[in-house]
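In: need a 3D model of the following:
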Amino acid sequence: MPELQDPRDRLIVALDLADVAAAEALVERIGDAATFYKIGYRLGYAGGLDFAARLARRGLKTFIDLKLHDIGNTVEEGVRSLSGLGATFLTVHAYPQTMRAAVRGAAGSGLKILAVTVLTSYDEADAREAGYALPVADLVALRARQAAEAGIDGIVCSAAEAVSVRGEIGPDRLIVTPGIRPAGASLGDQKRVMTPGEARAAGIDHVVVGRPITGADDPRDVAQRIVAEMA
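Out: Presented below is the predicted three-dimensional model:
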């Protein structure tokens, strides 16, 4: 798997907060315990994209988690626009046409495209309800294989599927895992989870952690302990 120079880069703190002021305050509280932040729908649509650019100018890494999926031209041009933010990662859904368009849109920039296989809030019943005939594990493997063929930089999947995904994408692409919960933390709406240590042992490159950090009395301490556990 790709090696990282700074072990803090393995932890991505999910800034799933209501506004930029709250996100700025949290980043300041965490300080140098974390170097990588995720901005999704909630914050992204409340000024978070400009905030991501500011974080990048400060030397921090950002993960824009918008899970793009549309006709090819729309995805390509959207990715091209987002590539100017200085972000490190951007997500798209792992549909072949979408992935190929995203790769074209990111060409020539430093932006890495991650493909979301199956949302970690989905279990077998959820997948069946959504109309998928394949079991979750098989669907993840199929989409990971298609992502590698499309030239995607990495995969977002549950830690439970990390070993099979690694087999599909090879050693040089990234695996990024949401649904990570330190031992004893609430699962929230995640159904397929692991602890940070278990995720690292499974060959995960980056773990995404939100509420266990953002809701903690001492978010800096929780971030430090997660990094230490993965190390």
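
In: every contact and neighbour count from this point should use C-alpha atoms.
Out: OK.

In: enumerate the positions of the strand or helix carrying L49 that are buried.
Out: L49 belongs to helix 49-57 when elements are defined using DSSP states H and E. Judged by neighbour count using 16 or more other CA atoms under 10 Å, the buried positions of helix 49-57 are L49, F51, A52, A53, L55, A56.

In: for stretch 115-130, same thing?
Out: Neighbour count says stretch 115-130 has A115, V116, T117, V118, L119, T120, Y122, D123, A127 buried, by 16+ other CA under 10 Å.

In: taking these together, which two end up most distant?
Out: Farthest apart among the buried residues of stretch 115-130 by CA to CA are A115 and D123. That separation is 18.5 Å.

In: before we move on, the earlier item: so what's the gap between the helix holding L49 and the chain middle?
Out: 17 Å (CA atoms, centre = their mean, to the nearest Å).

In: who touches that helix?
Out: With contacts defined as CA atoms under 8 Å, 6 or more residues apart in numbering, helix 49-57 is touched by V20, I39, K61, T62, I64, L85, G86, A87.

In: now the second one, please; I'll put the structures next to each other:
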Amino acid sequence: MDSQRTIDGARVIVALDFPDAGGALALAAQLDPQLCRLKVGFELFVAAGPALVEALMARGFDVFLDLKFHDIPNTVASACRAAANLGVWMLNVHASGGSAMMQAARESIATCPRPPLLIAVTVLTSMDSGDLRRIGVERSAGEQVLELARLTQDCGLDGIVCSAQEARLLREAIGAEFLLVTPGIRPHDSEGDDQKRVLSPVEALRAGSDYLVVGRPITRAQDPLGRLHAISESLRAAE
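Out: Take a look at the predicted model:
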């Protein structure tokens, strides 16, 4: 790993893809906040709201609020500020919202006592180059990711969400200090589900990923903590 990059705490972010607070809290009770952070996305946040985020933080977990804000600059700035005031560790916006939107988001949280990490989504890991062509983007998935990553970096954000398959290219193009958060992480004995551009945890780490988002391989495991321990041990051995 690149010695210039210092990662604070656990690399694994467990995606709490549950329809309600009960399932999310039950899974969190089986995990160790020393080994992982937790991601709260659209469905769960709409169902359970800020109270769930506060409950997870009260249990010692850092929370990545994955709502992918994408709107006019003022609206996104207000939403980011509200998330920062909630105390989340990380939040995100869509890079395709453009420079003005991303800069407004960054400025809105800059004066918070503990500003969260602010990252941008490039190309969803459920999409490949064929999907992009169907919505009018002629670049390949990798080219589009790189273009949006450079835009995000120019806007002063902390990093991006990208596929681990693009991590090595991005490291070479944008340097060591920019955070790469990679969903679509699947241990070799897991099914790919709806993710199209996936790597194993160790493969992602070696490619340059900083934080690894893991969902179903942990949340649907018979022993979620055991699965988390196994992934964490494999990452430590690879560093």
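
In: helix/strand/coil for the equivalent of V213 of the second structure over in the first structure?
Out: By TM-score structural alignment, V213 of the second structure lines up with V208 in the first structure. Reducing the assignment at V208 of the first structure to three states with DSSP: H, G, I helix; E, B strand; the rest coil gives strand.

In: please apply the same query to L38 of the second structure.
Out: Following three-state DSSP, the label given to L38 of the second structure is strand.

In: name the nearest of the buried residues of stretch 115-130 of the first structure relative to L174 of the first structure.
Out: Proximity of those to L174 of the first structure, judged by CA to CA, is greatest for A115, which lies at 10.2 Å.

In: look up how far L55 of the first structure lies from that closest one.
Out: A115 of the first structure is 23 Å from L55 of the first structure, where distance means CA to CA, to the nearest Å.

In: P178 of the first structure too?
Out: Taking CA to CA as the measure, P178 of the first structure falls 21 Å from L55 of the first structure.

In: same question for I213 of the first structure.
Out: 18 Å.

In: now R100 of the first structure
Out: As it turns out, when the distance is counted by CA to CA, R100 of the first structure lies 28 Å from L55 of the first structure.

In: name the element T62 of the first structure belongs to?
Out: strand 61-68.

In: what's that strand in contact with?
Out: Under CA under 8 Å, 6+ apart, the answer for strand 61-68 of the first structure is 12, 35-41, 44, 49, 52, 55-56, 75, 86-93, 98, 115-116.

In: what do you get for stretch 6-18 of the second structure?
Out: The list of residues contacting stretch 6-18 of the second structure from outside it, by CA under 8 Å, 6+ apart, reads 24, 34-41, 43-44, 64, 210-216, 218-219, 232.

In: still on that earlier bit, any chance of CSV for the buried residues of stretch 115-130 of the first structure, columns distance to R104 of the first structure and secondary structure?
Out: Converted to CSV, those look like this (distance: CA to CA, whole Å; DSSP: H, G, I helix; E, B strand; the rest coil):
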residue, distance to R104 of the first structure, secondary structure
A115, 14, strand
V116, 17, strand
T117, 19, coil
V118, 23, coil
L119, 24, coil
T120, 27, coil
Y122, 29, coil
D123, 32, coil
A127, 30, helix
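
In: and of those residues, the nearest to A147 of the first structure?
Out: A115 (6.8 Å).

In: residues contacting that closest one?
Out: With contacts defined as CA under 8 Å, 6+ apart, the neighbours of A115 of the first structure are K67, T91, V92, H93, A94, M99, A144, A147, I152, G154, I155, V156.

In: between which two of these is the distance greatest?
Out: K67 and A144 (15.2 Å).

In: now the residue nearest the centre of the second structure: which helix or strand?
Out: Geometric centre of the second structure, nearest residue: V181, 4.7 Å, by CA atoms, centre = their mean. Mapping V181 of the second structure onto the secondary structure by DSSP H and E places it in strand 179-182.

In: the next helix or strand after that strand vs the first structure, average distance?
Out: With elements assigned by DSSP H and E, the helix or strand that comes after strand 179-182 of the second structure is helix 201-207. Helix 201-207 of the second structure differs from its equivalent in the first structure by a mean of 0.5 Å after superposition (mean CA distance after the TM-score superposition for the first structure).

In: show me what helix 201-207 of the second structure is packed up against.
Out: In terms of contacts (3 or more CA pairs under 8 Å, 6 or more residues apart in numbering; DSSP states H and E), helix 201-207 of the second structure is packed against helix 167-174, helix 224-238.

In: now render these as CSV, adding distance to G9 of the second structure and mean neighbour count.
Out: Supplementary listing: those in CSV, determined by distance: least, CA to CA, whole Å; neighbours: other CA atoms under 10 Å:
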stretch, distance to G9 of the second structure, mean neighbour count
helix 167-174, 20, 17
helix 224-238, 12, 15
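
In: any chance of CSV for those helices, columns distance to R206 of the second structure?
Out: Rendered in CSV, the data for these read as follows (distance: least, CA to CA, whole Å):
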stretch, distance to R206 of the second structure
helix 167-174, 8
helix 224-238, 8
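
In: wait, what's in contact with the equivalent of L91 of the second structure over in the first structure?
Out: For L91 of the second structure, the aligned residue in the first structure is L90 (criterion: TM-score structural alignment). Contacts for L90 of the first structure (CA under 8 Å, 6+ apart) come out as F63, I64, D65, L66, K67, L111, K112, I113, L114.
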